[in-house]
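Asks: task: produce atomic coordinates for the following.
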Amino acid sequence: MEFSVTTTGEQTELSLTGDLQIMHANEMRDVLLQHLTTVQNLTINLTEITNIDVCGFQLLYATRLSAKKMSKNV
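Replies: Below you'll find the model as predicted:
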C-alpha cells in the first residue's frame, strides 16, 4: 500500500494505492491518525485501491467515528 497527500486551501486529500488489508492496518492507522489530527477537512481517495478486506473497512469506519468526535470532516 502506498499513499500520497495533496492539500489545496483547507482541503487535504489522502490518496491510497494498492491493497488496504490487515497486513497494512498498523501503518494505515498511523497515517490516518496523523492526518486527521493535523487537518480539518480530509478526503480519503480510494479509487486506486485494488483490494480491501474487512479490516480495511473497519479502519475507514473508525477514522470516520474519530473525525466526528474531533469535529472534523472526512
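
Asks: CA only for contacts and neighbour counts going forward, please
Replies: Noted.

Asks: the helices in the protein, which residues?
Replies: 25-38, 54-69 (DSSP state H).

Asks: what about G18, neighbour count?
Replies: Other residues within reach of G18, judged by other CA atoms under 10 Å, total 15.

Asks: to compare with the earlier structure, here is another sequence to fold:
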Amino acid sequence: MHIDAQQENGICRLQMEGELTIYHSLEIRDGLMGHLAANAEIELDLSGVTEMDTAGFQLLLAAKREGTRLGKAVRFVSHSQAALEVIDLYNMAAQFGDPLLLSARQ
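Replies: Take a look at the predicted model:
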C-alpha cells in the first residue's frame, strides 16, 4: 500500500494505492493517524484500492471516528469497486456519510 499526500486548498488529499489489508494495517494506521494529527481536513481517495479486508475497513472507520472525536473532517471519495464491496458487505454506507461513487477507473 502506498499513500501519496498532497495539500490542496487547505485539504490534505491522500491517494491510496494498493491493498488495504491486514498485511499493511500497521503502516497504514500510522500514516492515517499522522496525517489526521497534522491536518484539519483530510480527503481519502480510495480509487486506487485494489483489495480491502476487514482490517482495512476497520482502519477507515477508526480514521473517521478519530476525526469526529478531534473535530476534524475526514471524507472518503472515489471509492474503488473493492472498497464499495466491503462497505456494502457490512452495510456501513450511512456510517461513513460520504457519497459512494465509483472512480473513473471502473
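
Asks: got a TM-score for the pair?
Replies: Here the TM-score for the pair of chains, by TM-score structural alignment, normalised by the length of structure 1, is 0.97; 74 aligned residues with a CA RMSD of 0.6 Å.

Asks: related to what we said a few turns ago, mean neighbour count and distance to T6 of structure 1 added to the helices of structure 1, as JSON lines?
Replies: Shown next, in JSON lines, are these (neighbours: other CA atoms under 10 Å; distance: least, CA to CA, whole Å):
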{"stretch": "helix 25-38", "mean neighbour count": "14", "distance to T6 of structure 1": "11"}
{"stretch": "helix 54-69", "mean neighbour count": "15", "distance to T6 of structure 1": "18"}
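
Asks: dump those into CSV; add distance to T12 of structure 1 as well.
Replies: Formatted as CSV, the helices of structure 1 follow (distance: least, CA to CA, whole Å):
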stretch, distance to T12 of structure 1
helix 25-38, 9
helix 54-69, 14
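
Asks: show me which residues of the lengthiest strand in structure 1 are buried.
Replies: In structure 1, assigned by DSSP state E, the strand with the most residues is strand 41-52. Buried positions in strand 41-52 of structure 1, judged by neighbour count with 16 or more other CA atoms under 10 Å: 41-42.

Asks: how big's the offset between it and structure 2?
Replies: Here strand 41-52 of structure 1, set against structure 2 after superposition, deviates by a mean of 0.4 Å using mean CA distance after the TM-score superposition for structure 1.

Asks: other SSEs contacting that strand?
Replies: Helices and strands touching strand 41-52 of structure 1, as assessed by 3 or more CA pairs under 8 Å, 6 or more residues apart in numbering; DSSP states H and E, comprise strand 11-20.
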